[in-house]
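J.: My questions concern the predicted model and sequence given below.
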Amino acid sequence: MEMGDPDVGAVMGFSGFGKKARTFDLDAIFEQTRRTAIERSKKVLEKEQCPEESVESPPCAGSSGSVTEKDQGIASSSSDDGSGGEDSDSSGSDLIGPPVPASLSRLAIEEHACDTDDRASGDTDDEEEDEEDEDDNPVKRIPDSHEITLIHSKKTVSALGLDPSGARLVTGGYDYEVKLWDFAGMDASLQAFRTLQPCECHQIKSLQYSATGDVILCVAGSAQAKVLDRDGFQVMECAKGDQYIVDQARTKGHTAMLNSGVWHPKIKEEFITCSNDGTVRTWDMNNEKKHKNVFKPRTAQGKRVIPTTCAYSRDGKFIAAACQDGSIQIWDRNMNVHTKFYNRQAHVPGTDTSCLSFSYDGYTLASRGGDDTIKTWDVRNFRNALNVATDLPNIYPMTDCCFSPDDKMLVTGTSVQKGKGSGKLLFFDRETFVKLYEIEVTDASVIRCLWHPKLNQVMVGTANGLAKVYYHPVKSQRGAKLCVVKTKRKARQSQTVTQDYIITPHALPMFREPRQKSTRKQLEKDRLDPVKSHKPEPPVSGPGRGGRVGTHGGTLSSFIVKNIALDKTDDSNPREAILRHAKDAEQNPYWVAPAYVKTQPHAVFAAVELEEEPEDDEPEWKKRKL
């Protein structure tokens, strides 16, 4: 039996199987939505441009005067898509959804953009004005708003060094000690993590980290400089020369006290030292048995003169030394015979020039003289000083001077007699040598000063054993800022071992132990208990008891000396010594008498008669020699 398609579908349950699906024209829907959005945007603009609000804001630069389709389609995403279909009944309504907020209109957006640009330009102008003020007034670049004080000792801090990264500080002084400080590892207590005496009983004169910061050059009052690693352990010791050889170039090292020493700024294994033997020597870490080169400063008459300080130029090509005759002599690093530049009358003869420092551009040399002056020199024209500042007391042979990181200021310290004022840190303009600023550090001389370029912090060493660090919370980086924010670590208390609490739920009440509610309270109770806390026994007064001696000396030997060896009773006659106790033994018998009560109730002692000495009738030669 044949059945048609409708019958088969009815029998199989596919009655709707052959019905056509509903279709939509998407392009028409999008076009209708776009037109509706344009109309709504026009109505909003007409309301905003009413005669009552005729004042219009000027358009910002770069904004177009025509309304584009992109601007008008802001609110199209919130419209109802069902208004544009073929089967939709609500296509005749003009407003679809809520109105567009005024803040999203084009004019409002333009006004907001103009205000934002004005504020941004105003902030930029303020920053530029601040930068211009700092350029005009270099005092604002000095980081002196905050400070910390590191206590080295009670004696003079004569050496100061900071590694290139600014993580560690090393100080040395007249107390022969070197202390290492780690800013990242310190807390607010500001304690050094290591103290050592690398040169025994010699005063520390100079400390400096190498260009890589892995080793420290230690120059003391001895004739041998030492190189230490970052933890203070010795890596190298320079050789000592033969003091009986006249020609100092033929000795392997210095033969007299060292005065100063610095690292090469480019070569990490090379450094120089100057000594009272009248030489400046260069050294190589790979060869500690002999120096590398010898430079001999001479007076105008060709005689030997003692160099008081030495320095490398910033590029490491020149070596400069200041001498006791007031001269400053500069050599080429590769030519040690003749000087490259020299000035015989740089400072007053007979004074100790304490420091030489090259500027960062390499053309200016600053010298801190023992004649209470500081001078700057142009290396290209070394005959006359560029600037001179006087009345700067200097009574220490290692008073520093250094340039600021921007190379526009020169910094030095002043010395004072004990109890006669305060030591100051002075800042001079490099070009005009006008004193820009001063800091009263403490009531003692300011000797060492160091301005680190990366940290932007100033380190100062004083004559009363303090090392101060000046910094700014915004302009400075790391360094002292790392340790001042850490709280002080509490001292670890000695841990006492407490007895374990044993839980016995089925024990009788009289055998149960009270449960510990607080460990601290239990520790306090144990501390009061002399047995648990092992309380020391009090001293014994008198001859002693319980196996312990008295407080005469605290030892058995002292007790014996006190009671036996120093006994002044004469025991040369033993019979008399025994009979001395006869009366006490008779009245209070204890040892011997009870044993003889029955056999010998009364003790009988033999009477001893002293023999009469014979008459000396015999001659001397017949007498028997005893």
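T.: Yes, it's here. Numbers count the residues shown, from 1 in each chain.
J.: going forward, measure contacts and count neighbours with C-alpha atoms only.
T.: OK.
J.: Report the buried residues of the lengthiest helix in the chain.
T.: Longest helix of the chain, by residue count under DSSP state H: helix 106-136. Buried residues in helix 106-136, counted by 16 or more other C-alpha atoms under 10 Å: 106-107, 110-111, 114.
J.: Let me have those residues in TSV, extended by distance to Pro349.
T.: Shown next, in TSV, are the buried residues of helix 106-136 (distance: C-alpha to C-alpha, whole Å):
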residue	distance to Pro349
Arg106	82
Leu107	81
Glu110	76
Glu111	75
Cys114	70
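J.: Quickly check these for the two that are furthest apart.
T.: Arg106 and Cys114 (12.3 Å; C-alpha to C-alpha).
J.: Second structure for comparison follows:
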Amino acid sequence: NPVKKIPDSHEITLQHGTKTVSAMGLDPSGARLVTGGYDYDVRFWDFAGMDASLQAFRSLQPCECHQIKSLQYSITGNVILVVAGNSQAKVLDRDGFQVMECVKGDQYIVDMGNTKGHTAMLNSGCWHPKIKEEFLTCSNDGTVRTWDVNNEKKHKSVFKPRSLQGKRVIPTSCTYSRDGKLIAAGCQDGTIQIWDRNLSVHTKFHCRQAHTPGSDTSSLTFSYDGTALASRGGDDTLKIWDIRNFKTPLNVTAGLSSFFPMTDCCFSPDDKLLVTGTSVKKREGSGKLLFFDRQTFQMMYEIEVTDSSVVRCLWHPKLNQIMVGTGNGLAKVYYDPVKSQRGAKLCVVKTKRKAKQAQTLTQDYIITPHALPMFREPRQRSTRKQLEKDRLDPQKSHKPEPPVAGPGRGGRVGTHGGTLSSFIVKNIALDKTDDSNPREAILRHAKEAEENPYWVAPAYSRTQPKTVFAEVESDEDEVDNEPEWKKRKI
């Protein structure tokens, strides 16, 4: 029973943001997940380096203010294709640095085969399953183009889907077959058109009424054995086709609501199940992940994911884990401790890291670019190394000695009376001697100063004459000697 192989006993939730997670990609080894959303952000998650707090290790906005439509790792896993709402696809490396950006075409040229790149908004993109440098994009300018990573100046080849009347139609999704020989595109007029990769003029397979005209086919996926093609239409259907007999679908399921132009479908690793998500309006139930049997198209299983739409789904064959992107900014990972490998199992068991206290203690490093070399601070390599160096420095590591109890000794100040204010309080303010008459207080020492001069008198003894003080007359004499006009009239 294929249902027993579905790994959904455990789940973890990665908080991408608050807006729709519209793109997801896992590298071939399953070590890193990358998510993109309507908030223009691309977040990188490393299962091996993440702890139970489940934080992304990098977040960036590669295409400024354009919603991310598609993200995919190449077959080697060293670069990521980013398709956003602008006309230029980008290729980033594993750490988020730009490797190349496709050129923008000339929007004034009518024949899209003569322009070097896309001239309108991109809809989808994917890597070639065998050639590591080649990728595919489709756009609102009515073309599907293949590119080489080493040549960003011009596309490799261009495919132009046409309606029955020969008019231009817009491809909304595109993909390679598993062997990379065929290129399929789902178009806005409801057709699915498939070309041989090396022959860009005429389609090899063509189905006119694959889906309702005017509905955007949001996803095309080839099965692992390469014979079947699954298509998820904007007309709320999921269909499976045999490309050897491409006129009518093998099976159809209707009533699967889809509000997003990138709602996914994918095959299980054993090729027996087909998985897709459903959309819901706000507060009208929960979005589900539905599992259909590939042969009978009977619904085998469903997972209620969250109270929002399920947009992206991805079942990694190596990890045997299912990644789901939702309309409320969550990326959920479903796994089973027994059936699944690595991935989410690595980060769940790790305890949350404690915040490092040491980093807050160090001084800020002040950058003075034009300072003279003698005043310039050496650039700090890292906080931890600086702290280790400081511990080796005996001067910086010297612990200040505690204050001496009591009055103090050996040149060290005691605890009480250590500061000037406490000394003044102790010796002067709290002095009990009564100094109400300052003259008497000074004259107390007069006798001792006369007999045993020590401070001032010896310095002037040889040069100063003997002091002669004016003799004080009594008050009566003073009054008599005064002139007439000064005398007080009685």
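T.: Received the coordinates, thanks. Note that the coordinates shown come from a computational prediction; the quantities given were computed from them, not determined experimentally.
J.: What's the TM-score once they're superposed?
T.: The TM-score (TM-score structural alignment, normalised by the length of structure 2) is 0.75; 375 aligned residues with a C-alpha RMSD of 1.5 Å.
J.: follow-up on the earlier one: other SSEs contacting the longest helix of structure 1?
T.: Here helix 106-136 of structure 1 touches no other helix or strand, going by 3 or more C-alpha pairs under 8 Å, 6 or more residues apart in numbering; DSSP states H and E.
J.: try it again with 10 Å
T.: helix 26-48 (3 or more C-alpha pairs under 10 Å, 6 or more residues apart in numbering; DSSP states H and E).
J.: against structure 2, where does the helix it packs on fall?
T.: Per the alignment by TM-score structural alignment, helix 26-48 of structure 1 matches no residues in structure 2.
J.: and the residue nearest the centre of structure 2, what helix or strand is that in?
T.: Taking C-alpha atoms, centre = their mean, the centroid of structure 2 lies closest to Ser59, which sits 3.0 Å from it. Ser59 of structure 2 is part of strand 58-60 when elements are defined by DSSP states H and E.
J.: average gap between that strand and structure 1?
T.: Superposed on structure 1, strand 58-60 of structure 2 shows a mean distance of 0.4 Å to its aligned residues (mean C-alpha distance after the TM-score superposition for structure 1).
J.: That strand maps to which residues in structure 1?
T.: By TM-score structural alignment, strand 58-60 of structure 2 lines up with residues 194-196 in structure 1.
J.: Pull the residues that contact that stretch.
T.: 152, 170-172, 176-182, 231-233 (C-alpha atoms under 10 Å, 6 or more residues apart in numbering).
J.: Any chance of TSV for these, columns secondary structure?
T.: Formatted as TSV, the contacts of stretch 194-196 of structure 1 follow (DSSP: H, G, I helix; E, B strand; the rest coil):
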residue	secondary structure
His152	coil
Val170	strand
Thr171	strand
Gly172	strand
Tyr176	coil
Glu177	coil
Val178	strand
Lys179	strand
Leu180	strand
Trp181	strand
Asp182	strand
Asp231	coil
Gly232	coil
Phe233	coil
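J.: which of these sit farthest apart?
T.: That would be Tyr176 and Asp182, which, of the contacts of stretch 194-196 of structure 1, are the farthest apart (C-alpha to C-alpha) at 20.2 Å.
J.: what's the counterpart of Tyr176 of structure 1 in structure 2 in contact with, if anything?
T.: With TM-score structural alignment as the criterion, the equivalent of Tyr176 of structure 1 in structure 2 is Tyr40. By C-alpha under 10 Å, 6+ apart, the residues touching Tyr40 of structure 2 are 19, 21-22, 60-69, 84-85.
J.: Out of those, the closest to Ile442 of structure 2 would be?
T.: Distances from Ile442 of structure 2 to these, taken by C-alpha to C-alpha, are shortest for Leu60, at 82.9 Å.
J.: didn't Pro337 of structure 2 look like it was pressed against Val349?
T.: No: taking C-alpha atoms under 10 Å as the contact criterion, Pro337 of structure 2 and Val349 are not neighbours in contact, 11.3 Å apart.
J.: higher neighbour count, those two?
T.: Pro337 (13 against 10; other C-alpha atoms under 10 Å).
J.: that's a helix at Glu478 of structure 2, yeah?
T.: Yes: assessed with three-state DSSP, Glu478 of structure 2 lies in a helix.
J.: Isn't Asp391 of structure 1 up against Thr414?
T.: Yes: using C-alpha under 10 Å, Asp391 of structure 1 is in contact with Thr414, at 9.3 Å.
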